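Undergrad: Can you look at this prediction? I've put the sequence above it.
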Amino acid sequence: MTETKKIALVTGANKGIGFEIARQLGQQGIIVLLGARDQGRREAAIQQLQTEGSEVVGVALDVTSQTSINAAAALIDTTYGRLDILVNNAAISLPAGRAIAGELDIDVLRATYETNVFGPFAVTKAMLPLLKRSEAGRIVNMSTQLGSLSMLSDPDSFVAKAPPVPAYNSSKTALNALTVAFASELHTTAIKINSVSPGFCATDLNGHRGFMTAAEGAKAVLPFALLPADGPSGGFFGSGDTVPW
């Protein structure tokens, strides 16, 4: 079965956009490894998607714990022997991070980076051996236009006019930089990696203030999880369009 079906790991997939990405990948006939650290929420999400007919398997995964990441990689290796798609979706935006830079608590910045930057880096690094065994490995780093330095520095941009969230915004800028670094390293392989902004979706992350649904945001991600061989790598995209760095 796993010889013909693609295998995808989605981090932070028990709710929000991550859950919708898992759902839409499952609807494509892909085996979805639903990564989440909370066992109860993970199992509830799995049950819902399985009821809908998707082939979903839970993976205990805390992206801030190297031990948890290593265990997840070992489980995937033992069970499937490879990984075809990795979606680094898990992220946080702490209420205390909604302040101007000069008033931002450094511990809030550190905590944000632990999940939003160091987490995706550690997960990607751990999963690379498995992705290299895929005929066409794909990595999607979930980003945001709020991480675009070009847009943040343009006083006429809607991004620059948004309330200050320097911890979250800068963490996504850093994640974009890691996307470029991994793309450069992997350019001679079949693996493609891109940053993708799903748009301003209503989720727990932003207090459900977004004007798009999580399902709509997930639709922007699917094409990059399923890129053809001639697809881009090392780019920053949103709903099919290029986002400026």
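TA: Received it, and whenever you're ready, just let me know what you need. Numbers count the residues shown, from 1 in each chain.
Undergrad: C-alpha from now on. contacts and neighbour counts both.
TA: Fine.
Undergrad: Quick check: Gly18 touching Leu9?
TA: No. Gly18 lies out of contact with Leu9 (CA atoms under 8 Å); the separation is 10.3 Å.
Undergrad: Show me the strands in the protein, by range?
TA: For the chain, the strands identified by DSSP state E occupy 7-10, 31-36, 56-60, 85-88, 138-142, 192-197, 236-238, 241-242, in order along the chain.
Undergrad: With distance to Pro129 and mean neighbour count added, can I get the ones you listed in JSON lines?
TA: JSON lines is the format used below for these (distance: least, CA to CA, whole Å; neighbours: other CA atoms under 10 Å):
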{"stretch": "strand 7-10", "distance to Pro129": "14", "mean neighbour count": "26"}
{"stretch": "strand 31-36", "distance to Pro129": "17", "mean neighbour count": "26"}
{"stretch": "strand 56-60", "distance to Pro129": "18", "mean neighbour count": "21"}
{"stretch": "strand 85-88", "distance to Pro129": "12", "mean neighbour count": "28"}
{"stretch": "strand 138-142", "distance to Pro129": "13", "mean neighbour count": "26"}
{"stretch": "strand 192-197", "distance to Pro129": "14", "mean neighbour count": "28"}
{"stretch": "strand 236-238", "distance to Pro129": "24", "mean neighbour count": "22"}
{"stretch": "strand 241-242", "distance to Pro129": "29", "mean neighbour count": "12"}
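Undergrad: one more structure, for comparison:
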Amino acid sequence: MPKSPRTQEEVEVVKEQILDTALQLIIEDGFNNLSMRKIAARLDITATTIYNYYTGKNELNLMIYIRGFEILYGMMREKRDDCDDPARRVEGMIRAYVDFALAFPDYYDIMFNMHTPKYSDYIGTDMEPLAFREKQIALKCFEIILVEIREMTGTVATEVEEFFHYTTLRFWSDLHGIISLYNSRVLYEVDEGSDRILARRVDDLVLSLLQLKEANESGNLDPTYHPIHPAGGSE
């Protein structure tokens, strides 16, 4: 008798297994060395079977990004929704970002460190619509905290948008730096108290962001100042 078709639940399980295996192979060998044959060999199935679920390595790459950013956004949104105070929401989302990076280091590495194709690489290809979807999900993770930083300072005028955009990028880059040093174990090689160093640096970054609120309340925040063009610098 012919085999019964898989249930939807069984299909999802197989797709997850393929995606998880692709993730591990990218971490081990890089995206350029990923192939359906290697995934099939790891799962003890045929490459043809994989094509029943995914069109190829580029779809797998984008689906890994989508899944990772959906998890990250969900964790950040949960912290945002936990309280009404914008400053506490900002702090919660920063700590959620760190929790994601430590709980899902392979995803974090692919999403933020490894050289894999991004949206711009797929423009003009069959993968462009899926790549656009991935980019929109990724941008939500940036925008959710940008909105809260604006609200925390109580300043939402469009003419100071560059200030908030740059400030969010600056703190993100600082946070990413310490996380990458920690996850790669480079930080441990420098200081065996790497857990303590990470926690302290995250606390420092949270405090620095919260000081924006204090500066605004005391009248010392100048959101019209553009850090990209310091005073006395050229426009």
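TA: Yep, it's here. As the structure is a computational prediction, the values presented were derived from the model and not from experiment.
Undergrad: Got a TM-score for the two of them?
TA: TM-score of the superposed chains, computed with TM-score structural alignment, normalised by the length of structure 2, equals 0.30; 115 aligned residues with a CA RMSD of 5.3 Å.
Undergrad: list residues touching both of Gly18 and Leu9 of structure 1?
TA: Common contacts of Gly18 of structure 1 and Leu9, defined by CA atoms under 8 Å, 6 or more residues apart in numbering, are absent altogether.
Undergrad: So which residues of structure 1 form helices?
TA: 16-27, 39-51, 66-79, 106-113, 119-131, 149-152, 166-185, 214-225 (DSSP state H).
Undergrad: Name the residues of the second one that come out as buried.
TA: By neighbour count, with 16 or more other CA atoms under 10 Å as the criterion, the buried positions of helix 39-51 of structure 1 are Arg42, Glu43, Ala45, Ile46, Gln47, Leu49.
Undergrad: Between these, which sits nearest Gly26 of structure 1?
TA: Among those, Leu49 lies closest to Gly26 of structure 1 (CA to CA), at 8.0 Å.
Undergrad: That closest one - nearest residue in space that isn't next to it in sequence?
TA: Closest residue to Leu49 of structure 1 apart from its sequence neighbours, by CA to CA, 6 or more residues apart in numbering: Arg23 at 6.4 Å.
Undergrad: burial measure for the one you found, as a count.
TA: By the criterion of other CA atoms under 10 Å, Arg23 of structure 1 has 27 neighbours.
Undergrad: What's the separation between it and Lys219 of structure 1?
TA: 11 Å (CA to CA, to the nearest Å).
Undergrad: swap in Ser184 of structure 1?
TA: 26 Å.
Undergrad: Reformat the helices of structure 1 as TSV; add distance to Ser195 of structure 1.
TA: Listed next are these as TSV, based on distance: least, CA to CA, whole Å:
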stretch	distance to Ser195 of structure 1
helix 16-27	15
helix 39-51	25
helix 66-79	21
helix 106-113	17
helix 119-131	12
helix 149-152	14
helix 166-185	6
helix 214-225	9
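Undergrad: Highest mean neighbour count out of these?
TA: helix 16-27 (a mean of 25; mean count of other CA atoms under 10 Å).
Undergrad: can you give me the angle that one makes with strand 31-36?
TA: Between helix 16-27 of structure 1 and strand 31-36, the angle comes out at 160 degrees (axes from the mean of the first three to the mean of the last three CA atoms, to 10 degrees).
Undergrad: buried set for the host helix or strand of Arg88 of structure 2?
TA: For Arg88 of structure 2, the host element (DSSP states H and E) is helix 86-103. If you call a residue buried by 16+ other CA under 10 Å, then helix 86-103 of structure 2 has these buried ones: 86-98, 100-102.
Undergrad: So what's the gap between it and the chain middle?
TA: The chain centroid and the centroid of helix 86-103 of structure 2 are separated by 12 Å under CA atoms, centre = their mean, to the nearest Å.
Undergrad: what's that helix packed up against?
TA: Counting contacts by 3 or more CA pairs under 8 Å, 6 or more residues apart in numbering; DSSP states H and E, helix 86-103 of structure 2 is packed against helix 57-80, helix 105-112, helix 128-153, helix 161-183, helix 194-217.
Undergrad: quick one: contacts of that helix?
TA: With CA under 8 Å, 6+ apart, helix 86-103 of structure 2 has contacts from 71-72, 75-77, 79-83, 107-108, 145, 148-149, 151-152, 179, 183, 202, 206, 210, 213.
Undergrad: Filter those residues down to just the buried residues.
TA: Buried, going by 16+ other CA under 10 Å: 72, 75-77, 79-80, 107-108, 145, 148-149, 151-152, 179, 183, 202, 206, 210, 213, out of the contacts of helix 86-103 of structure 2.
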